[in-house]
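A.B. asks: When you get a sec, could you give me coordinates for this:
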Amino acid sequence: MDNTDDQHITVQHCFPNNNASCRKEVRTGPGYLLLYIILSCVSVCTVLFNLLVIISISHFKQLHTPTNLLILSLAVADLLVGLFVMPLKTMQLFDSCWYLGKLACSISKIITGLLVLASLYNLVFIAVDRYVAITDPMFYSRTITVYKMSVCIFLGWTFCLLYVIIFMYFNDHLTPSQMYTRCYGECIVFVQFSWVIANMLFFFLVPCSIIIILYSLVFKVARHQAKAVRAVRNGASNNNGPKVSSSSETKAAKTLGIVISFFFAFWIPFYISSLSVKSLTTLSMVWTVFTWLMFSNSFVNPLIYAIFYPWFRESVKCILTCRIFESSSSRFNLYRDHS
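C.D. replies: All right, here's what the predicted structure looks like:
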């Protein structure tokens, strides 16, 4: 097995005329070709799905709400992951060399960290938004506006950017002069174990706890409201009324289960692997696999938060049938069939 794998890896040098050049591993063969096709498809679908979300919310005035603004922010982060991060990681997976220099390496790491963390914290904001909207709808409708939500989103992106810059600085990766590379043509991140712990705290345990607690409370309130509606309907119809609330409870449980399950499935392996050793490098194959699993969350997010919404299906129909180019398309009623 090992001999067969070695036949598909050609060892060269990134810069043949430079004595300090890194060794270049070019992976070929049917298995690597299939992997390349799969990763490319994931990247393309991530861009397309999130682009549909962005176009829908940006174009149709009916969708200009605080909640949809959060979904838009999430879609922007996930689209950029599919457009920038995934192709870059795919190329590095099949050609280990970095040809763009140390400055571009530093910038790429900052952008990657920003997009991944912004995507995660948008999920947290969505959880907070849903909790406030369901537990206190009157307060939500009076207080939460598009402007205030825009400010929250801006502050969230700013916080993520500041954290990534601080993270890169203290791990000596912020500027080309700080970066340590073992050879010419290398772009990797060495992470101090203390920062692994800090990263796990601020960008896994805290967001994860918030999401679990808020969605648990949302589900509890939704069940309570469903029971109240069922009691009213049963009383009005002498127990012969439709049992709509039961299906509502089932749908709520299913949606929240999907949200939490995918979140854990994509993020837990990455952070568990980050604790397995005291010295980490982005060249590790285990790190690569679990990083790609985390990136795949950007592919699934639009499916969870948008594609199951009736308005999204209606807007996609308008986009794919080119009705979006009609002069009055921005004022289409996307809820008419679901009111």
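A.B. asks: From now on I want contacts and neighbour counts done on CA atoms only, so please keep to that.
C.D. replies: OK.
A.B. asks: check contacts around the residue nearest the centre of the chain.
C.D. replies: For the chain, the residue nearest the mean C-alpha position is residue 298 (3.5 Å; CA atoms, centre = their mean). The contact partners of residue 298, by CA atoms under 8 Å, 6 or more residues apart in numbering, come to 46, 78, 79, 81, 82, 119.
A.B. asks: Would you do the same for the sequence below? I want to compare the two.
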Amino acid sequence: MATSPLIVRVLLYILLGSVSVLTICGNLLVITAVIYFKQLHTPTNYLLLSLAVSDFLVGALILPFSLDSSVLRCWYIEDVFCKIRLIIDVSLCMSSILNLCCISVDRYYAVCQPLRYRTKINGHVAGIMILVNWSVSVLFGLGITVMGLYHGECDITCLTIIYPITMVMTSCMTFFFPAIVMLGIYIKIFLVAQRQARSIQNTNCQSIKSGASVSKMERKATKTLAIIMVFFLISWTPFFLYYSVQHLTNYSIPATVHESLHWFGMSNSMINPFIYAFFYSWFRAAFRMIISGKIFQGDFANSKLL
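C.D. replies: Next up is the predicted model:
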């Protein structure tokens, strides 16, 4: 397979390398903020921390290797390392969408069953959800690898699954089924939120008004987290649709299109920190303190974030 001209390769290294650096740095900010600031020690933020760890690992472990294979148009590496890359790739993709599923469950209880939220979703429950999430993701990645793979002499996709139905099932289990579940949960949440908003507007009771302010904050958080889910689906749907259609019909598209769709999906790992900074004032305040180095000048773990 022919390589790209030198100038194109240099530009690709700069562009795709920037995506990798921004992904690592942005998610490292989120990880540091949630771990350091006690105000951010909430079940929802623990789930966001797990998602940030997944995105950070994509930037640190997947994107650098994908950079070489995308730019050089060929993958020269030992078979065992190629399989390790596949395990990590599948595991992290699975982990990201399972984290989003856990977040959608958290938002369901916060909005639809607010009185039961603190008993149903707490730090202990969030920890169990994260543990199960990562265990399932790693086991699934290992299972996909041992189901029958081969490695060509020079293959840009690194590994090709022998049985097309395996790839389709993988796409359904890692993306389509969880995506449908999440969409269903968020539709339910927004229907309940609209009903709550109408009830608040139709009452003058001060106690309800007071409780409504908390509910309003939860609804705002839910909208923000729903935006994160939407961006994830927009980023990865083209890639998984292409992969499913390709393996069902044996239709092949140019390698450049394949790589573009893959990078478009992986770039989602870079987006989430920007969403947090845009919508959450406390994350903005935390990011400013971390970037300025203020947290290294004293103990600010108990600082009141905006």
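A.B. asks: Could you quantify their similarity as a TM-score?
C.D. replies: The TM-score (TM-score structural alignment, normalised by the length of structure 2) is 0.86; 296 aligned residues with a CA RMSD of 2.9 Å.
A.B. asks: coming back round to it: of the contacts of residue 298 of structure 1, closest to residue 266 of structure 1?
C.D. replies: Distance to residue 266 of structure 1 across the contacts of residue 298 of structure 1 (CA to CA) is lowest for residue 119, with 12.7 Å.
A.B. asks: Helix or strand: which one has the closest one?
C.D. replies: Using DSSP states H and E, residue 119 of structure 1 maps to helix 101-135.
A.B. asks: one step back: ok, the contacts of residue 298 of structure 1 in structure 2: which stay?
C.D. replies: Contacts from those that recur in structure 2, judged by both residues aligned by TM-score structural alignment, their matches' CA atoms under 8 Å, are 46, 78, 79, 81, 82.
A.B. asks: Kindly reformat these as TSV and extend each row with distance to residue 307 of structure 1.
C.D. replies: As requested, these are arranged in TSV below (distance: CA to CA, whole Å):
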residue	distance to residue 307 of structure 1
46	13
78	14
79	15
81	19
82	17
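A.B. asks: filter these to the buried ones?
C.D. replies: For those, a burial check counting by 16 or more other CA atoms under 10 Å picks out 46, 78, 79, 81, 82.
A.B. asks: Per the alignment, name the residue of structure 2 opposite the third one.
C.D. replies: Counting by TM-score structural alignment, residue 79 of structure 1 lines up with residue 56 in structure 2.
A.B. asks: which residues touch that match?
C.D. replies: By CA under 8 Å, 6+ apart, residue 56 of structure 2 lies in contact with 23, 24, 27, 28, 269.
A.B. asks: What of residue 39 of structure 2?
C.D. replies: Going by CA under 8 Å, 6+ apart, residue 39 of structure 2 touches 302, 303, 304, 305.
A.B. asks: Between all of those, which two are separated the most?
C.D. replies: Within the contacts of residue 39 of structure 2, 302 and 305 form the most distant pair, 8.9 Å apart (CA to CA).
A.B. asks: circling back to that earlier point, now intersect the contacts of residue 56 of structure 2 with the helices, please.
C.D. replies: Using DSSP state H, 23, 24, 27, 28, 269 are the members of those that sit in helices.
A.B. asks: out of the residues you listed, who's nearest residue 294 of structure 2?
C.D. replies: Nearest to residue 294 of structure 2 out of these is residue 28 (CA to CA; 16.2 Å).
A.B. asks: do you know how far the closest one is from residue 91 of structure 2?
C.D. replies: Applying CA to CA, to the nearest Å, the value for residue 28 of structure 2 to residue 91 of structure 2 is 20 Å.
A.B. asks: neighbour count winner among those two?
C.D. replies: Comparing residue 28 of structure 2 with residue 91 by other CA atoms under 10 Å, the one with more neighbours is residue 91, at 24 against 18.
A.B. asks: shouldn't that one be in contact with residue 138?
C.D. replies: Yes - assessed by CA atoms under 8 Å, residue 91 of structure 2 is found in contact with residue 138 at 5.0 Å.
A.B. asks: does the aligned residue in structure 2 for residue 138 of structure 1 count as helix, strand or coil?
C.D. replies: Matched to structure 2 by TM-score structural alignment, residue 138 of structure 1 sits across from residue 115. Following DSSP: H, G, I helix; E, B strand; the rest coil, residue 115 of structure 2 is assigned to helix.
A.B. asks: Residue 115 of structure 2: how many residues sit nearby?
C.D. replies: 11.
A.B. asks: Return the residues in contact with it.
C.D. replies: With CA under 8 Å, 6+ apart as the criterion, no residue contacts residue 115 of structure 2.
A.B. asks: What is the burial count for residue 71 of structure 2?
C.D. replies: Residue 71 of structure 2 has 23 nearby residues by other CA under 10 Å.
A.B. asks: so where does it fall, helix or strand?
C.D. replies: Per DSSP H and E: residue 71 of structure 2 is located in helix 63-72.
A.B. asks: buried residues in that helix?
C.D. replies: Neighbour-count burial for helix 63-72 of structure 2 flags 63, 64, 66, 67, 68, 69, 70, 71, 72 (criterion: 16+ other CA under 10 Å).
A.B. asks: Check which helices and strands it sits against.
C.D. replies: Applying 3 or more CA pairs under 8 Å, 6 or more residues apart in numbering; DSSP states H and E, one finds that helix 63-72 of structure 2 makes contact with helix 6-36.
A.B. asks: coming back round to it: residue in structure 2 matching the residue nearest to the centre of structure 1?
C.D. replies: Alignment note (TM-score structural alignment): residue 298 of structure 1 maps to residue 269 of structure 2.
A.B. asks: Please apply the same query to residue 123 of structure 1.
C.D. replies: Checking TM-score structural alignment: residue 123 of structure 1 goes with residue 100.
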